[in-house]
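Peer 1: sharing a model that was predicted from the sequence below.
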Amino acid sequence: MAKEIIDALSMKRALMRMTYEIVERNKGTKDLVLVGIKTRGWYLAERIAKNLKNLEDVEVPVGAIDISQYRDDLPEAEKEKMIHSQQLDFDITDKNVILVDDVLFTGRTIRAALDALMDQGRPAKINLAVLVDRGHRELPVRPDFIGKNIPTCLLYTSPSPRDPRPSR
């Protein structure tokens, strides 16, 4: 049975609150760019950009980044089969990048996204905005802007070969 954890109105409010926080923390929108992690992070970045347009009357560049070739949990043969386009149509060098994703869990997607961003340029700063933070990090990643914290329970039935934790 699926449980709705965030409805349309709650999502709209969370994204608007995150937009205000982004403006406040960056002291405006100067040199600000939004980069969404494909695919759902890009949709959220677009919505934040629309909020920025309504709030600050400024067009902030928005791009999408494909992190599939940067993932550490896929075999090399599978990565080679993937089609990749080089990513952003604007320069991120010396910009304040807001990296946007829908859900933050282990942190591995964000690690891959940071590697992908570094291949695009050298930003002045990178902040992370996520709609949902589930907790349970495997890497030292912390979001700067969070729509909603939803801690989840992990159930281990059998450990993976890479997971040293015992079964519970």
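Peer 2: Noted; the coordinates are in hand. Owing to the predicted nature of the structure, the values given are computational and were not obtained by experimental measurement.
Peer 1: going by C-alpha atoms from here, please, whenever you check contacts or count neighbours.
Peer 2: OK.
Peer 1: how far does the helix or strand harbouring residue 114 sit from the chain's center?
Peer 2: In this structure, residue 114 is located in helix 108-118 according to DSSP states H and E. Using Cα atoms, centre = their mean, to the nearest Å, the mean C-alpha position of helix 108-118 is found 9 Å from that of the whole chain.
Peer 1: neighbours of residue 83, how many?
Peer 2: 9 (other Cα atoms under 10 Å).
Peer 1: should've said residue 73
Peer 2: Residue 73 - counted by other Cα under 10 Å - has 10 other residues nearby.
Peer 1: wait, is it part of a strand?
Peer 2: No: counting by DSSP: H, G, I helix; E, B strand; the rest coil, residue 73 is not found in a strand; it is coil.
Peer 1: alright, now check it against this:
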Amino acid sequence: MHQIFDEKEIKRAISRISHEIIEKNKGVNQIVLVGIKTRGIEISKRIQKNLEELEEVSVPLFELDPSFFRDDNKRTDTLDPMNFMGKITEKDVILVDDVIYTGRTVRAALDALMLKDRPKTVQLVALVDRGHRELPIRGDYIGKNIPTSREEKVVVYLRPHEEEDAIYIDN
């Protein structure tokens, strides 16, 4: 594996994204962060901390597992899709994931959000955009664009799930 981002670069990217969110939304009063399971949640927590330190306002954060809504997943469990997070009606939802690739996970997350409530806007954060979109989805805030082949994998390590903060490309 080849490292493309170390801990400092990840921290800088999340800090920059946090500032861009504040600037684009003219503050954070109407923002709700929604982290996509698993590493999107950790990135959301870091963004939330930055936003609260910079703006001195508490920013709600919800966790979302969009796997129930994926078109390539035939789930038969009893997940209640209407009971997965708090209120987002008329809020500016900042949807956060670690890597955006084909766009299918984001599409599933959008389906979940729209089934739940009616957000005012939905903006997308991705720590890495690796291209190869199958759907017309793009990130509003990107940590780094990393062109890859379809055979390569982008591997994101974040504490506390792993022992380091780093991003690798694995051939």
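Peer 2: Sure thing, it's come through. Computed from a prediction, not measured in an experiment: that's the story for all the values here.
Peer 1: quick one: the helix holding residue 114 of the first structure aligns where in the second structure?
Peer 2: Aligned by TM-score structural alignment, helix 108-118 of the first structure corresponds to residues 104-114 of the second structure.
Peer 1: need the contact partners of that stretch.
Peer 2: 36, 64-71, 81, 100, 119, 134-135, 137 (Cα atoms under 8 Å, 6 or more residues apart in numbering).
Peer 1: now, of those residues, which are buried?
Peer 2: 36, 64, 65, 66, 67, 68, 69, 70, 100, 119 (16 or more other Cα atoms under 10 Å).
Peer 1: name all residues that make contact with the residue lying closest to the second one once chain neighbours are set aside.
Peer 2: Right, the one you point to is residue 64 of the second structure. Among residues not flanking residue 64 of the second structure along the chain, residue 36 sits closest, at 4.9 Å (Cα to Cα, 6 or more residues apart in numbering). Neighbouring residues of residue 36 of the second structure by Cα under 8 Å, 6+ apart: 63, 64, 65, 66, 95, 96, 97, 109.
Peer 1: make a markdown table from those and add distance to residue 148 of the second structure and secondary structure to it.
Peer 2: Formatted as a markdown table, the contacts of residue 36 of the second structure follow (distance: Cα to Cα, whole Å; DSSP: H, G, I helix; E, B strand; the rest coil):
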| residue | distance to residue 148 of the second structure | secondary structure |
| --- | --- | --- |
| 63 | 28 | strand |
| 64 | 27 | strand |
| 65 | 26 | coil |
| 66 | 24 | helix |
| 95 | 23 | strand |
| 96 | 21 | strand |
| 97 | 18 | strand |
| 109 | 24 | helix |
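Peer 1: for the match of helix 108-118 of the first structure, buried residues please.
Peer 2: In stretch 104-114 of the second structure, the ones that count as buried by 16+ other Cα under 10 Å are 104, 105, 106, 107, 108, 109, 110, 112, 113.
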